[in-house]
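Q: predicted model and sequence below, questions to follow.
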Amino acid sequence: MKKILLLCYLILIITAGLFSLPVDPSDEIYRYLDLWRKKGYIVSLPAVRPYPHQVLIKLLGQVENCGNSRARKNARYFLAKLVNRPQVFAVSPYQESFISKAGHYSNTGVDFSADGLLKPWLSISARGGGLLESNSLISEDVLPYGVRLERDMYHHRDQAKIGNFEANPALVSIVAFGTEEFYFQTGFNRTAFGPFLGDSVVVSEDAPHAGHFSLTWNGKKANFTKLLLALTAQTNSGTGVYNQKYLSLTSLDWQFASWGQIGYVGSIVYGGYLDPVYFIPLTDLMYQTLVQGDKSNSHIGLYGSLYLPAYLTWDLIFYADDLHFNDIVTFNWNTRWKFVLQSALSWSPGGRIFKDLGLEYTMVTPYTYTHPAHSYEAVSAEETWLPDTVNYLNYTHAGQNLGVSLPPNSMRLVFKTWLTPSPELDLDLRGSW
C-alpha cells in the first residue's frame, strides 16, 4: 500500500505542471508572454493580470505574425488550448512540497476546472477542488524566506482530518465580458500588477486570492485599468477576520517607442465603508481621498521598461506611500520616506534551451506597507493606537503583504534563469540573497 501511495505521489509531482489555467497569474502562458514582450513580438501588455481569453488570443496572434519559428510554434500550442472547444470540465492532480531543517510541509489534491471562450464576448476560467495539507508544521516554519504558497485554501474550524493531513477546499474563478480592446473582469482569484512576474511590489501574484473587479482598455500602444480588490482586514495586533477592506487602483501606461514604455499607478487602501467616488475612472485617487477627508492610505508610483540591444530589458517600479514635496524641493533627506523599489535587468535570447536570465533587486524602506488604524472614537483628540482596533489601512490582505513578501526595512537580490532542456521539461532556477 505504501508503494502505491508513493507512486501516486510521484505521478502527482510529474504531472502537476502539465495542467494550467489563465485565471492563475503565475500560469506558464504569462511567462511566455513576458518573454515575447522582451523580444518585441508583442507591442504592449496590460498592467493587471490575469488576462481574459479574448486578450490572450489577440496577443498570441501578434506572436504568430511577428515571432520566429520557435515562438510561432509555442503560440500555436497556447492558441489550440484557448480557441478549441471550451473545456467545460477537466480533472488534474496537484502537489506542492517544501523541506527544510525545521521540518516539512506539503499539500496534495485534485483540481476540477472549467475554462474557455463561451462567446466572442464572454470567457470563463475556474478551478476548484480539495487539498490535503500536512499539519505536522505550519507552512511559515518551513517555507524559504520571502516565499509563499502557490495555492490558496480556506481553513475552517471543522476541517476533516486524514492521518497527519487536513482536508481544505480551494477555489479560484474569473469571468470576463467584452472584447480584446475593452473588457470587464470579476472573480475570486490572485491578481498581479506590473512588468514583474512572481513577487512584485504593487500587487503580487503570490498574495492570497481576493475579490476582483477590473475594467480595462487595451489599446494598440496604451493601456488603462481601474481595479478594485475586496480584501480581508485584521486588528492592529494581527488577529480576527473582517470584511469591507478595499484596494482601489488606477493605472495608465504608454509604449512611446519600440524601445520603451512608461506608466503611472495610483492606489488607496481603505475600509469600513465602500465609497463609490473611487470608481470614477478619469480622476486622481490621491486627490479624491483628500477631498473625502484623508481617511485612507494612498500610494503613487511609476513603472516602465526599456528594451535595449542584444536582447536586454530593464524593468522598474517605484511605488511610494509618504513622499513630502516640501522635503524634496528643499533637499531634506532626513525624513521617513515610505517607498518600495523594484528593478531588474534581464537577457532574453529565447533559444531552444536557454530562454531567460535575470538579476532583480527589491528594496523596502522602513515603515513601508504599514499604517496605523487609529480609533476615531477615542475620547482624546489625539490619534490613539489600540491593539484590538480593526486595521483597514495597512497594505495587507488576510494577514499577508499585498505587495512583495518582504518586511519593511529590507532588500533582496534575486538571480534567476529559465531553461528548457526538452519540450517536456522546464527548469526555473533561482537564488536570492
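A: Great, that's in hand. Numbering: from 1, shown residues only.
Q: switch to C-alpha atoms for all contacts and neighbour counts from now on
A: Fine.
Q: could you look up the SS state of Asp152?
A: Of the three states, Asp152 takes coil according to DSSP: H, G, I helix; E, B strand; the rest coil.
Q: correct me, but it touches Ala210?
A: No - applying C-alpha atoms under 8 Å as the test, Asp152 and Ala210 come out as separate, 10.0 Å apart.
Q: distance check, the closest residue in space to Ser106 that isn't next to it in sequence against Ser139.
A: Nearest residue to Ser106, sequence neighbours excluded (C-alpha to C-alpha, 6 or more residues apart in numbering): Ser97, at 4.2 Å. Separation of Ser97 from Ser139 (C-alpha to C-alpha, to the nearest Å): 10 Å.
Q: shared neighbours, those two?
A: Common contact partners of Ser97 and Ser139 (C-alpha atoms under 8 Å, 6 or more residues apart in numbering): Tyr105.
Q: and here's the other structure:
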Amino acid sequence: MKKLFWLFCLSFVFSFAFSQTSLDVNDDFYRQTQIWELQGLTSNLPQLRPYPLNVVEKILNDVIDNGSDSQASLAKEEYERIFSRPWKLYLDPGLSFKLSHEEHDNYSENSSVKDLHASFGIGGDLALHKLVSVGYKLGFYGQKNAFSEYSPLYTRIMNDCVHDPVDVGPFTVYQNWNLLVSVGNESIYGRAGLSRLGYGPFLSDGLAVNDSGYHSANITFNASRKSWSYASAYATIGATRNMGQEVDSNWLSKGKYLSFHAIKWHYFDKFHVSYYENVIFGPQNNLAYFTPAPYMAIQNINGAGDNLQMGLLFEVKPIKGLEWATDFFADDIELNEVFKFNFDTKLRFGFQTGLIYAPEESLCTRLSFNYTAIMPYVYAHWEYDSDEIASFTGRTWNRQNYTNAGINIGSALDPNSDKISLSATLKPKKNLTLNLFGNFIRHANSAEDFSDDEAAEYMLAKSGTYATNGTLYMNQMFSNPNGSGGTHVDSAWNKLGFMTSDHKMYVAQLGFNAEYTFARTRYGRFSLCAGYTFEYVKNNGVNTNLYKGGLMDNITVEYEADEKTFKDYKTPDGKTYSSWEDLKKSEYVRDAVNNARETWVSQLYNSINHYITLSIKYSY
C-alpha cells in the first residue's frame, strides 16, 4: 500500500500519454477514423468498436496510401503512437472545479467542488502474430470526490471503476483494468476479454450500445464482406436492485447478460441500412443468444420473458464528407393501436437523427448536429421476486432493465427526454485541437402524470418499493403479491406521455476542450489541456422521487374477532374504509398525494454551473 500511495502521488506530477487503441473504444483514433471514412480514405469498417490491431493497421495504411499529404502525415503520426512500443507506463492526472449558483424559492446559495483525480498503470497493443493481437490496460483510477459531484449532467466517467475501492489517504482508488485478445484477419475475426463496446455513427452518444457505457466481459465476432457485414456481442454485465443504489449499499450482483447482433447491407456506396437486435436476460445463461438466429424467435421459445429490443439504422452519404444517419430503437410498441392510427399509446422507442460532416483541408475537421428523443419508460423494465408471484420491492435484483452496473448501456439520457447537440472539432494549428460543443436537453418526470388513483397506490406502498423519479428505474407495473401477473400502471402502459408533465427540466450546456501539444523532442512530448463548460438548469430536481410511499405506516388494518378476516382500514383522522378502493379515494390519502406533489414542486430550483478542467500530459 505504501508503494501504491507514492505512485499515486507521482501521478499528479507527470502524465505519460499512452495508447491501447485496439482496446479503448474512446481513443481519439475512432473519431479520426470516422473522418477518414467520410472522406473516402478507408471503407468497410467493422460495426462494433473497438477494432483489433490488424484492422487499425489496415485503416492507417489506407490513409497513408490514399490521403492527402496532411492526412497521410497524420496517419503516420498515429501509426508511430500506436505501434512504436507494445507497452507504455501511463500516469494521467486531472484537476476539476465546479462553481454553482442555486436559486430556490426563498433563498439562493453558492457552492464549489474541486477534485484531483488520476489513472496510472501499464497498457498497450501487442501483435503476437499477423492473426493474433492483444490490447491491455492494467491500472488504477483514483479520485477525491464522486465523479457526479464535479461533472455536467448526463456526462459519464471514462474510467471503468464502480465498485470495491481502496482508500489511500484522501483518495478513493479503483481497479481500472481491461484486456482483449483478437484472433482473425481484417475481415473475419473474434475477440474476447474485458472492454467497453460501441456501435453506430453517433460516437459516445448512441441508443443501443454506447461507447461511454461501462465495460463488460464479452465475446464479439465480426464478418465484413463487399456488400454486407455482420457483428455480434455476448456479454456478462452487472445487475442492480430495482431502485439501483438507493435502497442498499450492496447494490451489485451477477447473473445478468447482454446479447447484441447487427447485420448491415452496404451494397451502394451512398446508402447503408442496418438491422440490429439486443436482449437483456438472466439469471440463467442462454447460449442460444450466442447464435446468429433472430432473438425474437429465441425469446418466444423461452416464453418471451427476456428484455428484447430491435433497431433500424439508416446511413445516407449524399456527398463526399457528409453523412445523414437515423437510428430507430424499438423497445415496446403497441402495434395494434398504431395500425388504428392511435399514437397516444404504448410507444417505447428511442429516435436519433443527425448530420456528420468532415470537410477536407479545412480549419474545421469534423462538424456534428443531431437530435435525440427517448420516450417514457424506454430502457426501464421490472423484475418479479419469482416466476410464480408478481411481487417485487426496491431491493429485488433487476436483471431486465437496460443497465450494466447501474449505467445505461444506451443513451445517457433518462426516459422522457430529448436533446439537441452541436459539436465542432477545429485545428487552427497543427499542434492545437479545439473541440466546441453545445447541448439543449429537456426531461420530464412521468410520475407527474399519474392519476389520483395511481398516485394513491404509490403513496400507500411500503417506502422503498417504487422509484418515481422519472429515470429508467421507474417501471410500468405495480407489485402484485396476490397473483402470478402484474398490474399495469394505466398512464404508463396505455399512453405515450412524452413531455406532457407540467414541470420539465431544461438543461443548456455550452463549452470547449482544448489541447496543445508541443513539438516532440528526444525526451518526449508535452501537452497542455484545458476545458470549460457553462451549464444552466431550470427546474433542477425534476428527476427526484415524487411519491416516496410509506403512508400505510400510519393506517391501521382492523380484523374481525378471529383476527384473520379483514374488517376495515382506519386512517389517523378516525375514519374507516371497508375496501382498498375506498381507502385510495379517502380524504386522508388524497391530502397526502396533494402534499407530496406540492412538496416535490417546491423543491425544484434553477442553477448555473461552471465546470473547469486542467491537466498536463507527457508522452514518450
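A: Good, I have the coordinates. Here the structure is a predicted model, which means the values were calculated and not measured.
Q: Ser97 and Ser139 of structure 1: which is more packed in?
A: Ser139 (19 against 16; other C-alpha atoms under 10 Å).
Q: the more buried one maps to what in structure 2?
A: Using TM-score structural alignment, the equivalent of Ser139 of structure 1 in structure 2 is Phe147.
Q: tell me who's in contact with its match.
A: Contacts of Phe147 of structure 2 by C-alpha under 8 Å, 6+ apart are Ile157.
Q: could you pull out the strands in the stretch 301-433 of structure 1 for me?
A: Along the stretch 301-433 of structure 1, the segments classed as strands by DSSP state E, counting those that start in this stretch run 312-322, 338-347, 354-364, 390-391, 396-397, 400-401, 410-422, 425-432.
Q: mean neighbour count and distance to Val23 of structure 1 for the ones you listed - can I get that in a markdown table?
A: Below are these laid out as a markdown table (neighbours: other C-alpha atoms under 10 Å; distance: least, C-alpha to C-alpha, whole Å):
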| stretch | mean neighbour count | distance to Val23 of structure 1 |
| --- | --- | --- |
| strand 312-322 | 21 | 24 |
| strand 338-347 | 21 | 25 |
| strand 354-364 | 19 | 24 |
| strand 390-391 | 26 | 29 |
| strand 396-397 | 24 | 19 |
| strand 400-401 | 19 | 21 |
| strand 410-422 | 15 | 22 |
| strand 425-432 | 12 | 21 |
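Q: how about JSON lines for the ones you listed, with distance to Leu231 of structure 1 added?
A: As requested, those are exported to JSON lines (distance: least, C-alpha to C-alpha, whole Å):
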{"stretch": "strand 312-322", "distance to Leu231 of structure 1": "19"}
{"stretch": "strand 338-347", "distance to Leu231 of structure 1": "21"}
{"stretch": "strand 354-364", "distance to Leu231 of structure 1": "22"}
{"stretch": "strand 390-391", "distance to Leu231 of structure 1": "12"}
{"stretch": "strand 396-397", "distance to Leu231 of structure 1": "5"}
{"stretch": "strand 400-401", "distance to Leu231 of structure 1": "11"}
{"stretch": "strand 410-422", "distance to Leu231 of structure 1": "25"}
{"stretch": "strand 425-432", "distance to Leu231 of structure 1": "29"}
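Q: which position in structure 2 aligns with Phe213 of structure 1?
A: Taking TM-score structural alignment, the alignment pairs Phe213 of structure 1 with Ile219 from structure 2.
Q: ok, Ala233 of structure 2 touching Ala217?
A: No - if you go by C-alpha under 8 Å, Ala233 of structure 2 and Ala217 don't touch, sitting 10.1 Å apart.
Q: quick one, which of the two is more surrounded?
A: Ala233 (22 against 18).
Q: which SSE is the nearest residue to the more buried one once chain neighbours are set aside in?
A: Spatial nearest neighbour of Ala233 of structure 2, excluding adjacent residues (C-alpha to C-alpha, 6+ apart): Thr220 at 4.3 Å. Using DSSP states H and E, the element containing Thr220 of structure 2 is strand 216-224.
Q: report all helices and strands that that strand contacts.
A: In this structure, strand 216-224 of structure 2 makes packing contacts with strand 188-195, strand 228-241, judged by 3 or more C-alpha pairs under 8 Å, 6 or more residues apart in numbering; DSSP states H and E.
Q: could those strands go into JSON lines alongside distance to Thr425 of structure 2?
A: Formatted as JSON lines, those follow (distance: least, C-alpha to C-alpha, whole Å):
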{"stretch": "strand 188-195", "distance to Thr425 of structure 2": "26"}
{"stretch": "strand 228-241", "distance to Thr425 of structure 2": "29"}
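Q: most packed of the ones you listed?
A: Here the criterion is mean neighbour count by mean count of other C-alpha atoms under 10 Å, and of those the winner is strand 228-241, at a mean of 23.
Q: in structure 1, what range does that one match?
A: Strand 228-241 of structure 2 corresponds to residues 222-235 of structure 1 when matched by TM-score structural alignment.
Q: mean per-residue distance, the matching stretch versus structure 2.
A: Once fitted to structure 2, stretch 222-235 of structure 1 is off its aligned match by 1.0 Å on average (mean C-alpha distance after the TM-score superposition for structure 1).
Q: need the contact list for the corresponding residue of structure 2 for Glu181 of structure 1.
A: Per TM-score structural alignment, the equivalent position to Glu181 of structure 1 in structure 2 is Ser187. Residues near Ser187 of structure 2 by C-alpha under 8 Å, 6+ apart: Asn222, Ala223, Ser224, Arg225.
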